[in-house]
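Asks: Fold the following and give me the result.
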Amino acid sequence: MTRQTALQTLIGLAQDDVDTATQKLGRVQRERGEIEKQLKSLIDYRDEYHTRFTESARAGMAAGNVRNFQAFIDTLDTAIEQQRRLLDQATQRVEAAKPDWQRSKQKLGSYEVLQSRHDEVQARKDARTEQRDADEHAARALRMRNAH
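Replies: Okay, the predicted model is just below:
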């Protein structure tokens, strides 16, 4: 296996790692977004419910209805707190996935730099070989012309 082929293999493997890390990061970011959206919906619903209750209470309300309202608000508050904890956990998963993605990108970038340097060295070698061949061809042609 030549050095270039080995390097290309490493680049391919590193690209696979980047793809995997990107997919994982995207998945945990989407999950976090969904959890955040659900939290916002719960908070909005609680606020709307509280506003409706306040408007109804101004007109007068039975004590049982007040207790039912408070119990429902307590249930919503509990659900909101649970959702906030889920959001914190999802945020931690996103933050944990970022360094993995960054490391895989950096590794791929390093291999690509090595490949680029290798390509530059090879291009210079090829250019020197072409120049030498062209010089030899010109010298041969000159010798043949001088010989005639």
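
Asks: switch to C-alpha atoms for all contacts and neighbour counts from now on
Replies: OK.

Asks: helix or strand for the residue nearest the centre of the chain, which one?
Replies: The chain has Thr22 as the residue nearest its centroid, 4.1 Å off, counting by Cα atoms, centre = their mean. Using DSSP states H and E, Thr22 sits in helix 3-58.

Asks: what helices or strands is that helix leaning on?
Replies: Counting contacts by 3 or more Cα pairs under 8 Å, 6 or more residues apart in numbering; DSSP states H and E, helix 3-58 is packed against helix 63-147.

Asks: sorry, back to before: so how far is Ser104 from the residue nearest to the centre of the chain?
Replies: In this structure, Thr22 lies at 9 Å from Ser104, with Cα to Cα, to the nearest Å as the measure.

Asks: In contact with the residue nearest to the centre of the chain, which residues are there?
Replies: Shown here is Thr22, whose contacts under the criterion Cα atoms under 8 Å, 6 or more residues apart in numbering are Trp101.

Asks: next up, for comparison:
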Amino acid sequence: MATKLPIDTLTELARSRADEAARRLAALREANLSASRKLELLQEYRLDYGAQLQSLLQAGLPAPQWRNYQDFLKALDAGIDQQRAAAAQSEARLDHGRTDWQHQRRRLNAFETLAERLQRQQAVVQNRREQRASDEHAARMLLDRAARA
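Replies: So this is what the prediction gives:
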């Protein structure tokens, strides 16, 4: 049975970190998509209510109702600005998460490459040992035959 090498432990740890970074990245993508959808929805509401106000103004809108619409549109614009900032923050977190995931993947790939190289080196050493043992066995057999003859 092969013993567990330190590089194996490091590779497992790197794999675990890369998997966790991938999970975080997926959550960040979902949050970013949600923030973008909310922003789009608010912007659509703004366009709809703006168009509705224009129609009402053309039909003759009383001043108190016009002020209510104006106040509502100002509040909607403030909400859009807040959501735009939230979407920008979400995008920044997504970029950071993507960078972290890429870093963790590169780190994992490096450890896997080192582990493969080490395994190849160990295989070469093992093959040499086996060849040496086989050669020694063949030499002993030859000596035994020569001694009997």
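
Asks: on that earlier part again, show me what the residue nearest to the centre of the first structure aligns to in the second structure.
Replies: Structural alignment (TM-score structural alignment) places Thr22 of the first structure against Ala22 in the second structure.

Asks: what's the neighbour count on Leu143 of the second structure?
Replies: 12 (other Cα atoms under 10 Å).

Asks: Oh, that last question was meant for Ile80 of the first structure, not what I typed.
Replies: Around Ile80 of the first structure there are 19 other residues, counting by other Cα under 10 Å.

Asks: Correct me if wrong: it contacts Leu39.
Replies: Yes. Contact between Ile80 of the first structure and Leu39 holds when scored by Cα atoms under 8 Å: they sit 6.3 Å apart.

Asks: For the residue lying closest to Asp77 of the first structure once chain neighbours are set aside, which residues are in contact?
Replies: If the residues on either side of it in the chain are set aside, Asp77 of the first structure comes closest to Arg46, at 7.9 Å by Cα to Cα, 6 or more residues apart in numbering. If you count contacts by Cα under 8 Å, 6+ apart, Arg46 of the first structure has them with Ile73, Leu76, Asp77.

Asks: Once you drop chain neighbours, what's closest to the second one?
Replies: Excluding its sequence neighbours, the residue lying closest to Leu76 of the first structure (Cα to Cα, 6+ apart) is Arg46, at 6.5 Å.

Asks: Can you give me the distance of that neighbour to Phe72 of the first structure?
Replies: Arg46 of the first structure is 9 Å from Phe72 of the first structure, by Cα to Cα.

Asks: Over to Arg140 of the first structure?
Replies: If you go by Cα to Cα, the gap between Arg140 of the first structure and Phe72 of the first structure works out to 99 Å.

Asks: next one: Arg128 of the first structure
Replies: Separation of Arg128 of the first structure from Phe72 of the first structure (Cα to Cα) stands at 82 Å.

Asks: What of Val113 of the first structure?
Replies: Where Phe72 of the first structure is concerned, Val113 of the first structure sits at a distance of 61 Å (Cα to Cα).

Asks: wait, Arg107 of the second structure sits on Ala14?
Replies: Yes. In terms of Cα under 8 Å, Arg107 of the second structure counts as a neighbour of Ala14; the distance is 6.7 Å.

Asks: which of these two has more neighbours?
Replies: Regarding Arg107 of the second structure and Ala14, a neighbour count based on other Cα under 10 Å identifies Ala14 as having more, with 21 against 18.

Asks: Looks like that one contacts Gln104 (just checking).
Replies: Yes. Contact between Ala14 of the second structure and Gln104 holds when scored by Cα under 8 Å: they sit 6.9 Å apart.
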